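Enquirer: Sequence plus the predicted model coming up.
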Amino acid sequence: MNIETNGGNNIIRILLIEDDNDLSMATAMGLEQRGYSVDAVYTGAAALETLEHERIDLILLDVMLPDIEGHELILQMRSDRVGYIGPIIFMSCLADSSNIVDAFRNGGNDYIVKPAKFEALVERIETNLAEQRQGKPMGKFWYKRFMIDHPKRVVYRAEDGIVKEKIPLSPTEYSLLKELTAHAGEVILYKQLYKRIWKLDDLGDVRTLMVHVSNLKRKLHLNGTDVISAIRGVGYLFQDL
């Protein structure tokens, strides 16, 4: 059975970045038996070269690679230069919360702790691809004073429909803005926002969330107006301009 992308013409291609040869071969073989096309590489450099020349629908990324850490590699893949916007699933034997949080902060969509059952991996792949398909209609969203280019994950200051300058946002700040604007005019609770950005049920230290939102508010602040309002003890509200 061939698994097809949204267009219905191409088999879904997965980039597997894993330096354990045995695990890489076993994972690639299993996914290919499920109908996926797999490009398996062992280094970050090879991954970047593949992204430069090939269409990739989803990435499976190990944290510990011989030439670069996965946390650094994902920043390069999400950068304007590379511009990869598809799902990235981390696969690592590192199960500590700091590594997991960093993975999501840097632009990861999911995190699987190795060793993991193959069926669980397939389920996460299918879930992330389904979420991407549901989000595909997102394009450029214009507001009175800025524009969000979701395919490129970039935000610009704008005036009267004219782009003025790029607003530099971290991957976490962009993800926060994406969630807040998707629910414009609604109050999003701290716990809801934390779970959507960091994929963790436990709210943890709410100050982490507050610091990121504060930085985002500062960057979007214009002419004495805040587009994000803090509802003390509850959550945040994006003002639909």
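Expert: Thanks, I have it. What you see is a predicted model, and the numbers here were worked out from it, not measured in a lab. Numbers count the residues shown, from 1 in each chain.
Enquirer: Please make it C-alpha for all contacts and neighbour counts, starting now.
Expert: Will do.
Enquirer: ok, and for the one helix or strand residue 77 maps to, which residues are buried?
Expert: When elements are defined using DSSP states H and E, residue 77 is found to belong to helix 70-78. Using 16 or more other C-alpha atoms under 10 Å as the test for burial, helix 70-78 gives 70, 71, 73, 74, 75, 76, 77, 78.
Enquirer: Second structure for comparison follows:
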Amino acid sequence: MTPLLTRTRTRAVETLSLDSAGTRNALSAALVRGLADALADCAGDPEVRAVVLTHTGGTFCAGADLRDPPPPGELVGLLRQIAELPKPVVARVTGHVRAGGLGLLAACDVAAASTAATFAFPEVRIGVAPAVISLPLVPRADPRALARYCLTGERFGPAEAVAAGLLTLAAPDVDEALVPVLDGLRRSCPQALAATKRLLTARVLETFDRDAADLTALSARLFASAHAREGMTAFLEGRDAAWVV
């Protein structure tokens, strides 16, 4: 088990906590692989009824780690693994979510956040696009909301995220709000849960089948571009990119 991830279990619910607060739980190659391994363990464990994906620190996930990014194909694989997992996956958020973190939320079956959470798609501001994470996002989220937030990179709150279909619910106490959700999962037949999840994720998986290769290639091209180098350098140096007017 990678030290970037911690695991606990309570009454058949496995909690996987992103635990790299020093990088704001950015999706490094190591974190993506560790999370994929943990999800595979949960998929094969008959004692696990559901998975909760959460975090330590004030950020759920800051998106791709710009210093150690995962190969686009591995991020695609992780998002698909969450959607295909034969156990429901519930995102629990109490902090900030950016870029690839929103891809994780979209891949989950239920996504809940505290009212202190914030969200943004900053890709356009660093010269790239939310290509890979669009695979679970586009089938599940409101297209008008995605157009606004993906094109502007502006920050928005949990109420807007619920309205956009990016969150299932938002509440001051996210753990209290999740009590009936987790109780319902514990009361449900595992085979029925798996079959129902397959019905509900069919459109998402069709999108992966159709578009994953093209979007992976697009992501690689954009990240290798001169615009991306300028955008990421500007971000790391804390300055505006050259195209800001």
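Expert: Happy to help now that I have it. Note that this is a predicted model, so its numbers are computed, not measured.
Enquirer: Got a TM-score for the pair?
Expert: Their TM-score after superposition, calculated using TM-score structural alignment, normalised by the length of the first structure, is reported as 0.35; 128 aligned residues with a C-alpha RMSD of 5.2 Å.
Enquirer: what number of residues lie near residue 44 of the first structure?
Expert: The number of residues packed near residue 44 of the first structure is 25, by other C-alpha atoms under 10 Å.
Enquirer: wait, doesn't it sit right on residue 73?
Expert: Yes - in this structure, residue 44 of the first structure is within contact of residue 73 by C-alpha atoms under 8 Å, at 6.4 Å.
Enquirer: Leaving out the residues flanking it, which one is nearest to residue 142 of the first structure?
Expert: Distances taken as C-alpha to C-alpha, 6 or more residues apart in numbering put residue 148 closest to residue 142 of the first structure, at 6.5 Å, once the chain neighbours are dropped.
Enquirer: For the second structure, which segments count as helices?
Expert: Here the second structure has its helices, by DSSP state H, at 29-44, 72-84, 100-107, 134-140, 143-152, 158-163, 174-186, 190-200, 202-223, 226-237.
Enquirer: Go through these and name the closest to residue 91 of the second structure.
Expert: Closest to residue 91 of the second structure of those, according to C-alpha to C-alpha: helix 100-107, at 6.2 Å.
Enquirer: The nearest residue to residue 6 of the second structure once chain neighbours are set aside and residue 231 of the second structure: what is the separation?
Expert: Nearest non-adjacent residue to residue 6 of the second structure, counting by C-alpha to C-alpha, 6+ apart: residue 17, 5.2 Å away. Relative to residue 231 of the second structure, residue 17 of the second structure is positioned 30 Å away (C-alpha to C-alpha, to the nearest Å).
Enquirer: Looking at these two now, which is surrounded by more residues?
Expert: Using other C-alpha under 10 Å, the more surrounded residue of residue 17 of the second structure and residue 231 is residue 231, with 24 against 20.
Enquirer: how much space between that one and residue 198 of the second structure?
Expert: Residue 231 of the second structure is 39 Å from residue 198 of the second structure, by C-alpha to C-alpha.
Enquirer: Check residue 160 of the second structure too.
Expert: 28 Å.
Enquirer: go on, residue 93 of the second structure?
Expert: Residue 93 of the second structure sits 24 Å away from residue 198 of the second structure, going by C-alpha to C-alpha.
Enquirer: So which of those two has more stuff around it?
Expert: Neighbour count, other C-alpha under 10 Å: between residue 93 of the second structure and residue 198, residue 93 has more, with 28 against 17.
Enquirer: shouldn't the more buried one be in contact with residue 61?
Expert: No - at 9.4 Å, residue 93 of the second structure does not count as touching residue 61 under the criterion of C-alpha under 8 Å.
Enquirer: Pull up the overlap in contacts between the two.
Expert: In terms of C-alpha atoms under 8 Å, 6 or more residues apart in numbering, residue 93 of the second structure and residue 61 are both contacted by the residues residue 55.
Enquirer: ranges for the helices of the first structure?
Expert: For the first structure, the helices defined by DSSP H cover 21-33, 44-53, 70-78, 97-105, 118-135, 171-182, 190-198, 206-220.
Enquirer: Compare those and give me the one nearest residue 231 of the first structure.
Expert: helix 190-198 (9.7 Å).
Enquirer: What are the buried residues along that closest one?
Expert: So for helix 190-198 of the first structure, counting by 16+ other C-alpha under 10 Å, buried means 190, 191, 193, 194, 197, 198.
Enquirer: repeat for stretch 72-87 of the second structure
Expert: Buried residues in stretch 72-87 of the second structure, counted by 16+ other C-alpha under 10 Å: 72-73, 75-87.
Enquirer: And for stretch 102-113 of the second structure?
Expert: Across stretch 102-113 of the second structure, burial judged by 16+ other C-alpha under 10 Å covers 102, 103, 104, 105, 106, 107, 108, 109, 110, 111, 112, 113.
Enquirer: what sits against residue 163 of the first structure?
Expert: Residues near residue 163 of the first structure by C-alpha under 8 Å, 6+ apart: 146, 147, 156, 157.
Enquirer: do you know how far it is from residue 189 of the first structure?
Expert: 32 Å.
Enquirer: And residue 102 of the first structure, by the same measure?
Expert: In terms of C-alpha to C-alpha, residue 102 of the first structure sits 22 Å off from residue 189 of the first structure.
Enquirer: quick one: which of the buried residues of helix 70-78 of the first structure is nearest residue 119 of the first structure?
Expert: The closest of those, once distances to residue 119 of the first structure are taken by C-alpha to C-alpha, is residue 70, at 23.3 Å.
Enquirer: May I ask you to confirm that residue 48 of the first structure is in contact with residue 75?
Expert: No - with contact defined as C-alpha under 8 Å, residue 48 of the first structure does not count as touching residue 75 (11.4 Å).
Enquirer: Look at the closest residue in space to residue 74 of the second structure that isn't next to it in sequence and say how many residues are nearby.
Expert: In space, and not counting its chain neighbours, residue 74 of the second structure is closest to residue 32: 7.3 Å by C-alpha to C-alpha, 6+ apart. Counted with other C-alpha under 10 Å, residues neighbouring residue 32 of the second structure total 24.
Enquirer: likewise residue 189 of the first structure?
Expert: By other C-alpha under 10 Å, the residues close to residue 189 of the first structure number 14.
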